[in-house]
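A.B. asks: Need a 3D model of the following:
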Amino acid sequence: MVGDPPVLDAALQPGVGWSAGGLHLAEAVSMGVIVYLVGLFLRSPKLAPLVPWLVGFLMCAAIALLGTTTGGSEDPARQFGPAVVSGKIGFLWVYLQAPMVGPTIAAAVLNRAHRRHAVFTHRHCGTHADGSALRRAG
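C.D. replies: Okay, the predicted model is just below:
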């Protein structure tokens, strides 16, 4: 055994100067933008197939742009374990709450702004809106 592992290094923390409020806002807005854009794409039959690419791009962008300053990874599960094991739980509540608050607000705004559009999520599951298969097995 080489020694105690540097668990502290795995715990993500915000950069210098971040308050809990500022951190919460940044994390909530970043996830809110992702959810809003995904919801917008799912409302268009032409854009819905691009959702996996959109999510990958937006998650990479959020992590690259915010990860080095806010410490956020856009994934509450990623934050939880290292923070608890290392004892660095000061900002844990922000990392757990903000990724839920931002998307909830974004979904409410999206639903209010685009009430009459159908959402094509069933197509990603391989079914029509009525649940029947998109392709017949031959």
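A.B. asks: make it CA atoms for all contacts and neighbour counts henceforth
C.D. replies: Fine.
A.B. asks: Buried residues, the helix or strand in which Val51 is found. List them.
C.D. replies: With secondary structure defined by DSSP states H and E, Val51 is part of helix 51-66. The neighbour-count criterion (16 or more other C-alpha atoms under 10 Å) identifies 51, 54, 58-59, 62-63, 66 as the buried residues of helix 51-66.
A.B. asks: swap in stretch 17-32?
C.D. replies: Buried residues in stretch 17-32, counted by 16+ other C-alpha under 10 Å: 20, 23-32.
A.B. asks: with those in mind, which one is nearest to Arg115?
C.D. replies: Top of the list for closeness to Arg115, among the buried residues of stretch 17-32 and by C-alpha to C-alpha, is Gly32 at 18.2 Å.
A.B. asks: this one as well, want them side by side:
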Amino acid sequence: MAKIAIGSIHEVTKPDCIQALVVEFIATFLFIFAGVGAAMTTEKLVGNEVVGLFFVAMAHALVVAVMISAGFRISGGHLNPAVTLGLCVGGHITVVRSVLYWIDQLLASVAACALLSYLTGGLATPVHTLAIGMDSLQGVIMEIVLTFSLLFTVYATLVDPKKGFLDGLGPLLVGLVVGANIMAAGAFSGASMNPARSFGPALVSSDWTDHWVYWVGPLIGGGLAGFMYENFFIVRTHVAIANDEF
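C.D. replies: Below is the predicted model:
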């Protein structure tokens, strides 16, 4: 069974940690900028809701795939506190570095949304909220399932040492599952799967409606998927180094 590594506060002074935090900030910033920007564009230009949802889903799929690829070697390209938690549960990143990543991701999200608001003349950054008729419990369960599928894909295509023919396709496949989940559930829960993706728009727009759902659901789903895949599906011939990114 994977052991969670606590790590040390001194990690923050290590060059590799500083480098990872810078890259994680940049990758998350660019992800949020494109994702939220796509949502703002659909509200401004598109009248057909189905077309708008597809546009947003594809934008997220593409930018997730590219930013994971861009940040993978240095920071792991998490872009998402739920991904970081899922990997921490599996022993792939220390608790201390996970907290640093969370702060980094949230700051990047706020910065990207603030810049978008400024560049668009003060347009509101669309927030994730539950659809009419969906209660909080339904929203949490929806986000748990969506984020579980995301982390399950991350582990299967990026973490598992026995990837087989999937080796090298991980970032693209993770991006595709994000896009598919947005198409499937975007009209219901918003399909966040990412607390940072929800936090920036909420803070900049000062709209916290249903916001807690987008922390509880993704973190439960991500942590559960990381624990399950690491402990039941991965077969290792050596002990994983806890502070290595996946």
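A.B. asks: still on that earlier bit, using TSV, please lay out the buried residues of helix 51-66 of the first structure together with distance to Phe41 of the first structure.
C.D. replies: TSV is the format used below for the buried residues of helix 51-66 of the first structure (distance: C-alpha to C-alpha, whole Å):
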residue	distance to Phe41 of the first structure
Val51	7
Leu54	9
Leu58	13
Met59	15
Ala62	18
Ile63	21
Leu66	23
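A.B. asks: picking that back up, once aligned, what mean separation remains between the helix or strand just after the helix holding Val51 of the first structure and the second structure?
C.D. replies: Counting by DSSP H and E, the next helix or strand C-terminal to helix 51-66 of the first structure is helix 76-86. Overlaying the second structure shows helix 76-86 of the first structure at a mean distance of 2.6 Å from the equivalent residues (mean C-alpha distance after the TM-score superposition for the first structure).
A.B. asks: How about stretch 100-107 of the first structure?
C.D. replies: Averaged out, stretch 100-107 of the first structure is 0.9 Å away (mean C-alpha distance after the TM-score superposition for the first structure).
A.B. asks: What residues in the second structure pair up with that stretch?
C.D. replies: Using TM-score structural alignment, stretch 100-107 of the first structure lines up with residues 219-226 of the second structure.
A.B. asks: what about that stretch, distance to the chain center?
C.D. replies: Here stretch 219-226 of the second structure is found 12 Å from its chain centre; the criterion is C-alpha atoms, centre = their mean, to the nearest Å.
A.B. asks: just stretch 89-99 of the first structure next, same as before
C.D. replies: The answer for stretch 89-99 of the first structure is 14 Å, by C-alpha atoms, centre = their mean.
A.B. asks: Go through it and flag the buried ones.
C.D. replies: Neighbour-count burial for stretch 89-99 of the first structure [16+ other C-alpha under 10 Å]: 89, 91-92, 94-96, 98-99.
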